[in-house]
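Undergrad: Predicted structure and sequence below. I'll ask about it afterward.
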Amino acid sequence: MVSGLSGIGTVLVANRGEIALRVIRTLRRLGLRSVAVHSDADAGARHVREADAAVRLASGYLDIEGVVAAAKASGARAVHPGYGFLAENTAFARRCAEEGLVFVGPPPPAIEAMGDKIRAKATVAAAGVPVVPGGAEPGDDLAEAAARIGFPVLIKPSAGGGGKGMLVVRSAGELAEAVASARRTAAAAFGDATLLVERYVSDPRHIEIQVLADTHGNVIHLGERECSLQRRHQKIVEEAPSPLIDEETRRRMGAAAVSAARSVGYVGAGTVEFIVPGDQPGHPGYFIEMNTRLQVEHPVTEMVTGLDLVELQLRVAAGEPLPLAQQDVRMRGHAVEARVYAEDPARDFLPTGGRVLALAEPEDAAGVRVDSGLFPGAVVGSDYDPMLAKVIAWGSDRAAALRGLDTALRRTTVLGVTTNIAFLRALLADADVAAGRLGTGLIDQRLDALLAAAHATGAPPDEVLAAAALVLHDELSGGDDDPWDVPDGWRIGEPAWTTWPLAARGEPVAVRVRGLPARGAEVAVGDGPPSEARVAREGGDALVTLDGVTTRYACARDGHTVWLGRDGRAWALTRHLPGDPGDRAGAGLAGDGVVRSPMPGTVLLVKVVPGEAVTEGQPLLIVEAMKMEHTVTAPADGVVAELTARAGRPVDMDEVLAVIRAPDAGASPEATETGGS
């Protein structure tokens, strides 16, 4: 075993994206050499460029032997797994030990004990920690256990985490399909299809306790984090401390978390997660799982305690004792984190993709921190988790932290990839969120209002449509030497109007422009009155003036699509040419019978065959991306006239998967495709 940080020297970071960069940042501060690993797709990624050295992984990030070989070849003495990928893989931790590499994480038996939710519940229950009533395979029949507990119940992969494969089942009739889906996800995401069933606690608070343990028998906790704001059972906003927890409850939950860690001989940084009934203040919570790694949301704990958890992980892994005792832990102020995802909230938060055309992120400053793996030109695909970045704000109290986070998100712009930034701002502005009245069901309950507040549904505002048409018109007119080539609608007498049909969400909207925007023009949206307009360019931004009011937009163009960004919101507006099939925001549910993929991913399962009669809402196939399943259903009663989807085949967002036609319909699929405007 190495002794102290000086004995480590070089650390291989077995991860990618923002967490790899975050670990590299601490390694650099501590004077340790960093080695990145990368897949072929990530050869130009930021973590590769910013590490001291980098090694290609021919078989990707999950290749244990490839990562171990990279560590040995690079001269690394230690491996930091980050989170996800191999972070909680017992076999990986053991291989590191066999090769004399320091695994920056807990010992394999602790990972094994807590990685199996069934075993974990039994272990902590024996240590006196309260657990949620339930049943588990292989000893329990899930149907019998569910009936014994009473519906609704929660089906969960035993080896899982991050909400993947977790399904709420409200009746016995839903159980078989839910079990089949959870099993598929569990096998694909965790390599283990074992499931458990628990009593579903309606609208609970999700509270977790950060623990630290060393090899000298010291175990402490660093207080709690509130993680109740979730979609698809996955967190999107976290904070420390929780507005629910008082000092006595914090002491009780912290003691339970320390007992849970001690029960498995834990070493390093870990998180013990609890659910607390939202209607029972002071309840110490039920244990649900322990994450044997660094958590995504660890920055909020760092900001209120002033501690660097990655540094503490490294020091513990190097054999050093914890530098503080429980009585030394102090929480100061409040911190809130928002996760920026490549996802479309209006499409049930399905993953998106694309190339980052333009990027603006608030710089790290007093009270603001950004952990991000983004860079202009980065390609966001379906191979990895859709989280792109984390924006964190600290304040002297909760209200100040929320204000700081909203300001930081307002200054964040990502063009080229649809994200949840505007939705996050709408969520932070919700009255109950501001008041600390949180719950894991809050987003589902307020979804329509939150989407409307984020401008995530319906056509963009008229001023945005006008700005997009002016930018397109300006770009096509800029730099032309021949006045006959300028699209200003000039004719003898007076300029004519040029019409730009623009499609975003909903039907295309005709925007008319007359004149040259750089010199002065008029613009009219739909049948509305014209406005005086002008466009000036500053770097990648467009300054659009409408009737004397100037608005700055981040601006980028990808073919016929103009991306505009403002105040954390982004709009993609596509020039709708004659013969285009139109906007496809309703992918998978098109009224014309064309069934499209709701996200970039892979067809996991096809449930129908050509010629089969189907009914509206019937599952047709399952598309999987980033270990997330989405069932695509029939948009109407009819017959499967075309089926292009094949199990195992990758598909792009909006790619045609099938065509459903009424039994007596004679139109060809091609006619369906070319509706035009």
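TA: Done, it's in.
Undergrad: Could you use CA atoms for every contact and neighbour count after this?
TA: Will do.
Undergrad: State which strand of this structure is the longest.
TA: Counting residues, the longest strand found in the chain (DSSP state E) is strand 219-231.
Undergrad: here comes the other one, which I'd like you to weigh against the first:
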Amino acid sequence: MFSTVLVANRGEIACRVITTLKRLGITAVAIFSEADAEAKHVALADRAVCVGPAAAAESYLNIDAVIEAARETGADAIHPGYGFLSENVRFARACAAADITFIGPGDRALEIMGDKIRSKNHVAEAGVPLIQGISEPGLTDEQLITAGTALTFPVLIKPSAGGGGKGMHAVEQAQDLPDALATARRVAAASFGDDTLFIEQLIRSPRHIEVQVLADSHGNVVHLGERECSLQRRHQKIIEEAPSPLLDEPTRDRIGQAAVDTARSVAYVGAGTVEFLVSDDEPEKFYFMEMNTRLQVEHPVTEEVTGVDLVEQQIRIAAGESLALRQEDIALTGHSVEARIYAEDPEAGFMPSTGEILGLTEPGGEGVRVDSGLVLGLTVGTEYDPMLAKVIATGADRQQALSRLHSALGGTVIHGVTTNTQYLQQLTADPDVREGRLDTTMIERKLPSLQFPGPERDHAVAAALFAAPTRSFASPEAKAAGPRGWQCDGWRSNAHYAPTIQVLWERPGGAEEVFDVVVDGDADLRHDENVGSYLLRTSRTTSKVHLSAGANTRHGTQVWVTAESFTGMLTVLDHQAQTHRQLRLIEAEFVEAVPEVRSPMPGTVVSLAASSGDHVSAGARLITVEAMKMEHPLSAPLEGSVRIHVREGETVRLGQVLATVEADPSPDSKDM
């Protein structure tokens, strides 16, 4: 067994690997970028080494820096987690050259299965059924466009070196293929350092099912059942479960054997996943998609139903041990479901969200597990993947697991960054999800009907009492202490004065909702047993709320609120902030607005499709902004002359004006 292992990753997966290393008595070494100096995985490790600045290419993807960190700390082995360098054959070879064990498969498996084009051609020779497509390496955009004329649209563009849905684009019409290919190449190059693409026939309403395999260096290969990963948005998995509610036992055996055969065909060593598309109408048929030569994000659900620590198995296999598991020993017990928590705003079209973690409560209880990289004070930026944590719930059957997950998500509080937690709760309660009626396009179909509830009046009352200097008005203890003339309780010699506090909520897109909260002693806010948790009592009800203080700005005091089905930031306006707001509203009435193109997220400008002075049509692409490995194109709101205010490569803020478009003069104005 190794004495010291370096974990070449960050966030929740680094914490997950470090936990097993410590349980096995192995010294855990973390690496971190300058942006992650205060991260949870750094504090959890026995040692930590900074490998460069915030940009992943200069830190977590810097092979030389990672190898040097391993040498410096005397690491016997490196665990790559997932993403970053986990499927990089150059990194595996660099580890071997430095006499450091790479906890992953060998060169051949990485080369064949790490290249989606080559892997498809390889498994085709073994007789595994494939989807129709174009999978020749080295094709240019022009060659792919020409070859694509033989396909029936819609089609799916996929990066050959990719995974996790990054760079994948569904294309409905042939005329949209050139732009989609250009975008996919940019994302593939930025995410994987390889912009090779291939195209597949897009299968409507498919199921995404994958099989976990373990293989040692002594020729033993087993599978640990399948996972259902059909709940996806933009080809990115959101909720996964084990086992799949679709497969019967004969199909489960056949798909498991196909995964084992795939692993054997490349002399696979370690933990890996073979992914298949399965027809919802014909669940006995499956098609090979790819093999992921690493640990998967969704590995916890397999661990929960099999009782096998996959990270431990990876470490033991890499150390040369034989698998202690035999296929007949592996049984799936109960059901497990995982939900991924992302820093994104569902109501704003799932735009990435950034900020500082101001309040945090992670759920617990029977059957609930949380894999998380979150700590109070952590800054969530745009440099890395937006996944923050995973909530996993396990039960005796699928319904119990889903119910536990729904409850656990309701008990998850993350303040300072907008997340998809409430959205995940809606999914776990959806009738189709509950009944197992799933496919990879279901979420996209349901998005238009999803509801994102705003704050209620009691939420505004809680924020006002928490933030306003007059919060002692509602405190019986304050009223009972000291001479009445010195109390800040609204008393006047002629009459009692009940001040009104304005509480503002801004919807995505800029629309505002204002609550006038009258502080008249009718409401009371007291600490509950948990830090950040309060009991709000009004004449109508008593409810639990979670409150966290945000920034104090000229626009008011920011308060993050979680209560019932709402989580969001409210701004409590003092008298000065109310005056500023009124002046802004008055000014807006008399200023002629110039159509502006604002950034919907903090990020980086990756391409400019127009220059200042160009004449553009309404809907023409102007600028593309990237954040958290997701690109968002911005278009002209109307026809006219454009002025671009940013440069390619520039970092931009949420809401920053990137361009303005001056409308063409009307024919009538030209004649005057």
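TA: It's in. If you're wondering where the values come from, they're calculated on a predicted model, not measured in any experiment.
Undergrad: returning to what we had before: specify, as a residue range, where the helix or strand just after the longest strand of the first structure falls in the second structure.
TA: Moving toward the C-terminus from strand 219-231 of the first structure, the next helix or strand (DSSP states H and E) is strand 234-240. Aligned by TM-score structural alignment, strand 234-240 of the first structure falls on residues 236-242 of the second structure.
Undergrad: burial measure for whichever residue in the first structure pairs up with Ala618 of the second structure, as a count.
TA: Aligned against the first structure by TM-score structural alignment, Ala618 of the second structure finds its counterpart in Glu616. Using other C-alpha atoms under 10 Å, Glu616 of the first structure has 13 neighbouring residues.
Undergrad: Verify the contact between Glu616 of the first structure and Val632 for me.
TA: No - between Glu616 of the first structure and Val632 there is no contact under C-alpha atoms under 8 Å: 11.2 Å.
Undergrad: and Ser306 of the first structure, what pairs with it in the second structure?
TA: If you look again at residue 306 of the first structure, you'll see it is Gly, not Ser. Using TM-score structural alignment, Gly306 of the first structure sits opposite Gly307 in the second structure.
Undergrad: nope, Gly548 of the first structure is what I meant
TA: Aligned partner of Gly548 of the first structure by TM-score structural alignment: Arg540.
Undergrad: how far away is that match from Ala523 of the second structure?
TA: For Arg540 of the second structure, the distance to Ala523 of the second structure equals 9 Å [C-alpha to C-alpha, to the nearest Å].
Undergrad: So for the two, which sits in the more crowded spot?
TA: Ala523 (22 against 8).
Undergrad: The nearest residue to the more buried one once chain neighbours are set aside: neighbouring residues, count only.
TA: What sits nearest to Ala523 of the second structure in space, not counting adjacent residues and going by C-alpha to C-alpha, 6 or more residues apart in numbering, is Thr538, at 4.4 Å. Applying other C-alpha under 10 Å, we find 16 residues neighbouring Thr538 of the second structure.
Undergrad: Give the full set of residues in contact with Thr538 of the second structure.
TA: Taking C-alpha atoms under 8 Å, 6 or more residues apart in numbering, we find Thr538 of the second structure in contact with Asp522, Ala523, Asp524.
Undergrad: could the residues you listed go into TSV alongside secondary structure and distance to Glu210 of the second structure?
TA: Output for the contacts of Thr538 of the second structure, formatted as TSV (DSSP: H, G, I helix; E, B strand; the rest coil; distance: C-alpha to C-alpha, whole Å):
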residue	secondary structure	distance to Glu210 of the second structure
Asp522	coil	56
Ala523	coil	53
Asp524	strand	52
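Undergrad: Which of the residues you listed are retained in the first structure?
TA: Retained in the first structure (both residues aligned by TM-score structural alignment, their matches' C-alpha atoms under 8 Å) from the contacts of Thr538 of the second structure: Asp522, Ala523, Asp524.
Undergrad: what residue of the first structure matches up with the second one?
TA: Residue correspondence, TM-score structural alignment: Ala523 of the second structure in this structure matches Ala533 in the first structure.
Undergrad: what residues are up against that match?
TA: By C-alpha under 8 Å, 6+ apart, the contact set of Ala533 of the first structure is Pro517, Gly520, Ala521, Glu522, Val523, Val544, Thr545, Leu546, Asp547, Gly548.
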